[in-house]
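Chemist: Here is the input, now give the coordinates:
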Amino acid sequence: MKVEEGEQALLAYFSSSNSAHEAVLALRRAGFRTAQLDRVGRFGVRFNDRYNNPLANQANTITGLTLYSADINPQVKTDTRALLGADPSVSGVGLTNYGVAGNEGFLVTVVVPQQRVEEANKIITQYGGRL
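Modeler: Predicted coordinates:
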């Protein structure tokens, strides 16, 4: 993603992937061509993209549910899995604004002309984003 002269990059955080995805679609419908959604976290691991739903028997690990890390091979990366499992968010004793999954783990980045920053900001906040 490249920001040209006269443009600005806006970074917005969302607590829900659905809201973030809807915001990206709305931004694109408004004519903002460069808008993308990413999942963010505090650990240097590759996060899985699949949906971990314990009610549908689709959750393999507790860290997969809380830190989106179910794709870490349990036989190869046992040290990584142990460290992730020790995170306070996994135990359910997350601290206020600690960054547990579902807090604000989704990032929407959009490049906008400077004269349309307020318009993009309005769309983002309409879908629950925080700049």
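Chemist: Every contact and neighbour count from this point should use C-alpha atoms.
Modeler: Noted.
Chemist: Run a quick neighbour tally on the nearest residue to Gly105 once chain neighbours are set aside.
Modeler: Nearest non-adjacent residue to Gly105, counting by CA to CA, 6 or more residues apart in numbering: Val40, 5.2 Å away. For Val40, the neighbour count with other CA atoms under 10 Å is 15.
Chemist: what does Tyr127 give?
Modeler: Neighbours of Tyr127 (other CA under 10 Å): 18.
Chemist: Let's see this one next, to set against the first:
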Amino acid sequence: MRQDPDRHTLLAYFPSRAQAERAKRALEGEGFQELQIDRVSRYGTESASILTNPLTGNFTSLANLTLGSQDAGEDEGVLMAADPAASGLAENVGVREKGYLLTIVTGQERVERARVIAEREGGEV
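Modeler: Model (predicted):
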């Protein structure tokens, strides 16, 4: 696959979908058109497609409940639950996952403006 040499791709990672959506709207407001939000994870399993209520739902592990992952098996669930992000203390130890990826494709002349907007909305570019 070849990309036009004038086209650049920026990847901005956000801790919440709401922040990624705000950045996308801000970019659209300034005329950016090639934008896409995806859910990414550092874990090898797929993310849960629905949220589970811990009081009424049936969840398979702590990792499923706190990390939103669908465990491939019992062993994986145990290992994932040992992750600091599953304890609820992740924000204090600096391992909060930035699991929402906003992809921005733009021309060279607008790369810096796209970066400024994404970072202003809480993204890491």
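Chemist: Tell me how they score on TM after superposing.
Modeler: The pair, once superposed, lands on a TM-score of 0.76 when counted by TM-score structural alignment, normalised by the length of structure 2; 123 aligned residues with a CA RMSD of 2.8 Å.
Chemist: Against Glu104 of structure 1, how distant is the residue nearest to Gly105 of structure 1?
Modeler: Noted for Val40 of structure 1: a distance of 8 Å to Glu104 of structure 1, by CA to CA, to the nearest Å.
Chemist: thinking again about what came up before, wouldn't the residue nearest to Gly105 of structure 1 be in contact with Thr109 here?
Modeler: No. If you go by CA atoms under 8 Å, Val40 of structure 1 and Thr109 don't touch, sitting 11.9 Å apart.
Chemist: OK, contacts around the residue nearest to Gly105 of structure 1?
Modeler: Listed by CA atoms under 8 Å, 6 or more residues apart in numbering, the contact set of Val40 of structure 1 reads Gly105, Phe106, Leu107.
Chemist: Can you flag the buried ones in the residues you listed?
Modeler: The neighbour-count test (16 or more other CA atoms under 10 Å) marks Gly105, Phe106, Leu107 as buried among the contacts of Val40 of structure 1.
Chemist: now, which of these lie within strands?
Modeler: Phe106, Leu107 (DSSP state E).
Chemist: From the buried ones among the contacts of Val40 of structure 1, pick the one nearest Ala9 of structure 1.
Modeler: In terms of CA to CA, no member of those lies closer to Ala9 of structure 1 than Leu107, at 12.3 Å.
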